[in-house]
Every structure is written in structure tokens, then in C-alpha cells.
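S.K.: Sharing a model prediction with you, sequence too.
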Amino acid sequence: MDRRLLPLAASAFAIGTDAFVIAGLLPEVGADLDITTAAAGQLITVFSLTYALAAPVIGTLTSSFDRRKVILFGLAVFVAGNVVTAVADSFALALVARVVTGLGAATASPQGTAIAAAIAPPERRGRYLAVVTGGLTVASVLGVPLGTLIGAADWRLTLWTVAGLGVLAAIGIAVWLPPTSAPAISLAARLAPLRDRTALGILATTALVLAAGYTFNTYVGAILEEATGGSEALLTVVLFASGVGALVGNLLAGRLVDRLGPERLLLAAQIATTVLLVATPLAVHSLAVAIPFSAVFGAVGWMMIVPQQHRLVTRFPEAVSVLIGLNASALYGGVALGGFIGGAALNWVPVTGLGLVGAVISLAGIVVTAAMIRAPKPVPSPAAV
């Protein structure tokens, strides 16, 4: 493997861990900052929303710059945001720090993919991209549960650890990667695919899929408190099972897309997710049930990412780089929406009932997917980007 990919994968690992690890630490964060679990969940929401909104704009503003310098600047902001979060003594400061962290992630993360594509030989581009995006998958398998375990002593240690990972990734990028440039793309060109109904429908589905899952996942530490007895070690076991499931689901999705087609696989996974979300009140009281449940939930959830990317690449090959970026924004936008809806729903439902709220969102996603399957296949738009 090209060693230049290692710091890019490390960057993706650090950002992926940071994006989701706080979900396992919400009770500790809430107790330390003297806020409710619902309020603590908004730390995830503001990070994800900042990423979703900022990534296209930052990508435009920095498109004419050396990509190596851009990713190093983004990682510096990312590290600074985590350091401030780690030392924050108030909820307001922690929120501001998570916005800063989201801005850094929105700057650095897309550049990692762009650099991998730029340095790859044409015949190996897919493998180069897979190594970098694999950092996100590894984050779900190892980063999130290990971060939760470290946070058992003090949740702030987890943020210090993530900041350290960002520093290591930056050092590797500075040492191993050459300067890299790419043609500038205007913001209007980046957003042009949103005028196409099919592209907009696919992106909306991504947002709904993630919103459904993260209505539950954002508050998973609190939801599983009875099953784990409040033990961070046991919660780590459950999160690790979810990460292994995610890895398996991601691997299976590639094969199943070829056999079933992306729409059929996506619809089947959405239906399965809805059923699992409806069943969550029955699955979160016993550790013996919660572990396999989390593994299956992780597998089904990650199984939906690959067909979404496949749909974009197949239908809009002339705009694939822009649409993959917009799909990432839709992904983080869905995470933000799920965290917000889950936090708001806690005013009316117990934390163990959040799966039912997520199921309603998942049903909306099924409606969108089914409507798109029934619609006539579009003719790809002219190269607007």
C-alpha cells in the first residue's frame, strides 16, 4: 500500500471518531457541565450541522489552494476545537468549540478524498479512495468504543486523545504528501446538482436514513444505561459490537449491490432499520439482547451508505466528485437532524422510546425511496459541474 495514504486514513479515523464518540459519553458530559442528556446531545448536532453547511462553502473558497496546505490548516482548526472542548467549563463554550471543530473537519475531510484521488494511478483510484474512506469504518469499529472506554475515567481525556490523533495525522501529511492542486470549482457549480430532482431525492434519502439512525445513536449511552448498569466498559462492548456489525454490513453491501441493485438493497435495509427501531424498547434493557441487537443495527445501517454512493456514481458520472461531497454533507446533516429531533422528543418520550421516533423518520425515507424507484429513470443532466 502507498504509505502516503496512511496519514490520510489517520485523518479520516480521527474525524470519524470525533464525530460520533460523544454519543457514548453523554451522561458524563451532562453531569460534568450540569446540563440534561438532551442538551448534551446538541454537541453532536452542532458539529454535524456545521460540517454539513460549511463543507461546500469551504471547498469552494479553498479550491484554488494547495490541497496539502488546506488539509493541514483544517486539521489545525480541528485539533484546536477539540482542545477547547476538552477544557470547556461551560456548555456555551463547549458548543462554540464544537462549531470550531466542525469547521476544521469540514475543511480537512473532503481534502483527504481529493488528495487520494489526485495521487492515485488511474487504474488504482478506487483502491486509494477505499483506504482513505476505510478510516471512517475503522473509527466506528475501534475509535468510538475505545474513546468511550477512555472517557470512563474522564470524558475530556477522549477529546485530548482525538486531538492527539489529529496532530499525528498532520505530521504524517506534512512529511509524506507532496503539494497537490486541482481545478477550482465555483459554489454555483457545486450546488448545481441540487436542481436535479433525482439527485436531490438521493441526497434527501441519505439525510433521512442518518436522521433515523441518529435519533437513536446520539443518545445510545443513555438508552443503554439499564442494560450496561452505567458501566462504560460494558457500553464499550456494545459499541464495539455495533462497529463490527458496521464493518460487516459495509463489506456485504458491495456484493449485494451487484446482485440486487442499489435501490432494492437500500429499500430492504431501510425496512429492516425501521423494524429494528420499532423493536428498540424491547432490546435495550438486557445486555444479552443489546449486544447482538447493536451488531445487527450497525450492519443494516452501514449497508445503506454503499448503494447511495452507487446511485450517484451511476446516474451522474459527470458530477460524481461534487455529488459525493454533497452526499457527505447530507450524511452529517442527517446526523444533526437526528440529534436535534431526539433531543426535542425527550420532552415527551422516555429515552428508551427514541427508537420509535427514529422509526417514523425511517418510514419517511422509505416513502422517498419507493417513489424514486417507481419514477421513470432520468437522463443524466448535461455536465453542469
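M.R.: In hand now; what should we look at?

S.K.: make it CA atoms for all contacts and neighbour counts henceforth
M.R.: Will do.

S.K.: helices or strands next to the helix or strand hosting residue 297 in the packing?
M.R.: Element membership of residue 297 [criterion: DSSP states H and E] is helix 287-302. Contacts defined by 3 or more Cα pairs under 8 Å, 6 or more residues apart in numbering; DSSP states H and E place helix 287-302 against helix 225-228, helix 232-260, helix 262-283.

S.K.: Against that first model, consider the following:
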Amino acid sequence: MNSITSSAEGAPAQKKFPVSLLSLTVGAFAIGMTEFVIMGLLPNIAEDLSVSISTAGQLITGYALGVAFGAPILTMLTIRLPQKLLLCLLMAIFIAGNAISVFAPNYAILMGARMLTALAHGTFFGAGAVIASNLVRPERRAGAVSIMMAGLTIANIIGVPLGTFVGQHLGWRASFGAIVLMGVLALIGILVFIPRLAKEKQAGLAQQVRSLAQPKLLLFLLIGGLGNAGLFTVFTYITPLLEQVTGFGEHSVTLILVLFGCGVTLGNMVGGKLADWKLMPAILGLLFVICVILTLFTWTVQSPMLSVITIFFWGAAAFAVMPGLQVRIMNLAGAAPALASTSNHSAGNLGNAGGAFIGGLVITHLGITSLPWVGAVLVGVGLVIALASYIAERKAA
């Protein structure tokens, strides 16, 4: 990894979390808005562009595929760029993609704009995680990554409801206009606060690909994908689950999802501290806790009070494991931390899509009440793989 020095003093990574991390948090907040706000605007977009709801829904699929497949390619094409310059380029792509969305005259151009924006998503989090982890001392790396990722989680609590409100009252294009402004703020923050990077010799593309192809690293990408699949098997259908099984009304579900977002944000921060304390034990412990919570949710979903409590802790545990997985993958990457970090987000988005697909099959063949335990099984498979890898590593050591 590149070492980071301050432009004035050439000091090593800071002991405390620096203010420059906030510029990455703002960028993550903007990206979180653009990824998720469209879910609340699909009827408006469909009506304005004269397409069906299902066709408009493909804008979400197109974005996920852009992250999953486009981001690693963009990362490999930009491996020789200085990391601060790369972040600025990515935010410029992000701003351009959302600006095109504001003025898109038809569905095809809007889809293209969404896929362009998706390129910045995974690569930004990949490069940003490397920079964030190098802005602090080694024992605080996971905490630094969690602060950057907090922007994504806070976007679900504040940004998405606010963006949906703006879109419903001023038109969906206004929501993308607000996201453009957030992107501009993030770009200014990166230019002003992110320190210059001490340029070191970069590994070649072939070497980076070989680093990424390590069996152990690929296993942890699979673990992250399975974790996301377990999450989205349930979360994709959380609204009908709470309305049809628990008996909540539509307004109550919205408040419960805000509570879930609060749990996500809390878990993200706590997970970073746990990973800095004991990385692999934290990952294994949190995966086990997720399995237990989802299994319990199979029964607590029948009770309004217990289901709300379960959902809060589920959100906290599901996102608490992510900073640790991110750092673990970067540690294993050797010469390709940014590419591995980006690939982690790609694997996660494939898990999102796979989880939504599996959830649909579960509803069709097993019933909607089976979603939680199926999600627990998916996370459990990831836990078994992680545990086997950890045991083998301990024996080898």
C-alpha cells in the first residue's frame, strides 16, 4: 500500500481519526443516496418516462451490475493513478452520471447514466478504504474504514427518506440534482482535506490480478457475498413480511426501516472497533450472531414488539461484520489492496442480487415466513467457510 504523509510535515499516519476521513464519509453518503433513493421514486420515474414499474426496476439491476462488473475493470485501468487524483476522477464521474440523470430525456439514457455512476461506486469504496486505513495507525484501520462506510449507512437513515421526499414533491429529477450537490461537496472535501500520497512503486496489472486470485482471498470474497445474500434474502422483502405476517401498517414499516438504519449505523461503528481489537474472532463471532438473530426472527416476526427489537439488532450485526471483512480482504491482497477492496464491493452486490432472487424463490416455494431461516442458512455457510479457513491458518502457523 502507499504510505500517506501530510503535505506539510511528512508525518506518518495519525493516531486519532483525522478530519480528512469526513470527506470520504460525505462521498459515501452521496453514493448511498444515489444507490437507494431510486427505490422510492420508481413510480414517478415510470410515469414520467412512460415505462412500466418492472422496467423502471431494471434501473436498480443495471446499477448493481455496473458495480459488480464495471468497478474492478475501472480499478485495474487506473492502478497507476495517484490515489487522491483517482478519488477526484471518481467523484467527477459520479457527478457527471447524476447530472445526466437529471436531464435524461428517455429511459435508455437514464439507464446509461446509472451504469456510469455505478462505476464510481465500487472503485470509490475500494480506493477510499485503502486511503482511510492509511490515514491512521495500523491498530485503528478497521475503525477508519467504518467511519467512511458510516456515510453509506447514514444515507439510509437521512439521505434516502429526504431524497424520496424531494422527488415526490419536486419531481424525481430534483432528487438527482440534490445528489449532484452532495457529490460536489465531497469533491471539494477531497481536494482540500485528503493529504498528498507518497508515491511508491505500483505493482503491475498481472501481479495485482495474481494477488487477487489467491484461494484464501477468493474465499473471503465468497464469505462477504454469502453474508450479503443472507441479508438481502430477507431485507428485499421486509415490507411484505412485516405487513402480511407481523401485521404492521405501511407507515409503521417506514419507521421500522429507519430504526433498522440506526442499528446499521451503530453496528458499523462498533464492528470497526471489534475488528481493530481482534480481527478474525470478531468476524467469526459476528457471523454467528447474525445466524442466531435471523433464526430467532423466524419466530419473533409473529410479535410486533419482538420483531422490532430483532430487526434493530439484525441491522447492527449485519453491518458490524463489514469493516472487518474489508480489512481482512485488504490484508490478504498484498500488492492489490485497492483492487481487492473494490472486488469486495462487487462480490457484495452480486450477493445483493442473488439474495433478492433466492428470496423470490423462497416465497414462491416455501412461503414468506421461511425467509429468515433461509437467510440464516446462507450466512451460516459463510461462517463455516470462515471458520475452516481460520482453523487451517492457525494449524499452519
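M.R.: That came in fine, so what should we check first? This is a predicted model, so every value here is computed, not measured.

S.K.: still on that earlier bit, mind putting the helices and strands packed on helix 287-302 of the first structure into a markdown table with distance to residue 377 of the first structure?
M.R.: Shown next, in a markdown table, are those (distance: least, Cα to Cα, whole Å):
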| stretch | distance to residue 377 of the first structure |
| --- | --- |
| helix 225-228 | 46 |
| helix 232-260 | 17 |
| helix 262-283 | 12 |
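
S.K.: Of these, give the one that comes closest to residue 208 of the first structure.
M.R.: For residue 208 of the first structure, the closest of these is helix 262-283, at 10.1 Å, according to Cα to Cα.

S.K.: Which neighbouring elements make contact with the helix or strand just after the helix holding residue 297 of the first structure?
M.R.: Sequence-wise, the next helix or strand downstream of helix 287-302 of the first structure (DSSP H and E) is helix 305-315. Counting contacts by 3+ Cα pairs under 8 Å, 6+ apart, helix 305-315 of the first structure is packed against helix 197-217, helix 232-260, helix 262-283, helix 320-345.

S.K.: Out of the ones you listed, which is closest to residue 154 of the first structure?
M.R.: Nearest to residue 154 of the first structure among these is helix 232-260 (10.8 Å), distances taken as Cα to Cα.

S.K.: Check which residues of the closest one are buried.
M.R.: For helix 232-260 of the first structure, burial by neighbour count (16 or more other Cα atoms under 10 Å) applies to 232-250, 252-253, 256-257.

S.K.: The helices and strands packed on helix 305-315 of the first structure: which one's closest to residue 17 of the first structure?
M.R.: The nearest among these, by Cα to Cα, is helix 232-260 at 11.4 Å.

S.K.: Work out the gap between that closest one and the centre of the chain.
M.R.: 14 Å (Cα atoms, centre = their mean, to the nearest Å).

S.K.: In terms of secondary structure, what does that helix contact?
M.R.: Packing partners of helix 232-260 of the first structure (3+ Cα pairs under 8 Å, 6+ apart): helix 125-138, helix 144-150, helix 262-283, helix 287-302, helix 305-315.

S.K.: neighbours of residue 185 of the first structure, just the number please.
M.R.: 16 (other Cα atoms under 10 Å).

S.K.: Which residue in the second structure occupies the aligned position of it?
M.R.: Alignment note: residue 185 of the first structure maps to residue 203 in the second structure; criterion TM-score structural alignment.

S.K.: was I right about its match contacting residue 338?
M.R.: No: taking Cα atoms under 8 Å as the definition, residue 203 of the second structure is not a contact partner of residue 338, at 11.4 Å.

S.K.: quick one: what helix or strand has the nearest residue to residue 219 of the second structure once chain neighbours are set aside in it?
M.R.: Distance criterion Cα to Cα, 6 or more residues apart in numbering; nearest residue to residue 219 of the second structure, sequence neighbours excluded, is residue 385 at 7.4 Å. Element membership of residue 385 of the second structure, judged by DSSP H and E, is helix 371-396.

S.K.: ok, back up a step: contacting residues around the helix holding residue 297 of the first structure?
M.R.: Outside helix 287-302 of the first structure, the residues within contact range by Cα atoms under 8 Å, 6 or more residues apart in numbering are 213, 224, 227-228, 237-239, 241-250, 269, 272-273, 276, 283-284.

S.K.: Residue 259 of the second structure maps to what in the first structure?
M.R.: By TM-score structural alignment, residue 259 of the second structure lines up with residue 241.

S.K.: excluding its backbone neighbours, what's nearest its match?
M.R.: residue 295 (4.9 Å).

S.K.: The one you found corresponds to which position in the second structure?
M.R.: Checking TM-score structural alignment: residue 295 of the first structure goes with residue 312.

S.K.: right, and residue 178 of the first structure touches residue 68 too?
M.R.: Yes: counting by Cα under 8 Å, residue 68 is a contact partner of residue 178 of the first structure at 7.3 Å.

S.K.: The two: which is more packed in?
M.R.: In this view residue 178 of the first structure and residue 68 are compared by other Cα under 10 Å, and residue 68 has more residues nearby, 21 against 14.

S.K.: Just give me the match in the second structure for that one.
M.R.: Using TM-score structural alignment, residue 68 of the first structure pairs with residue 84 in the second structure.
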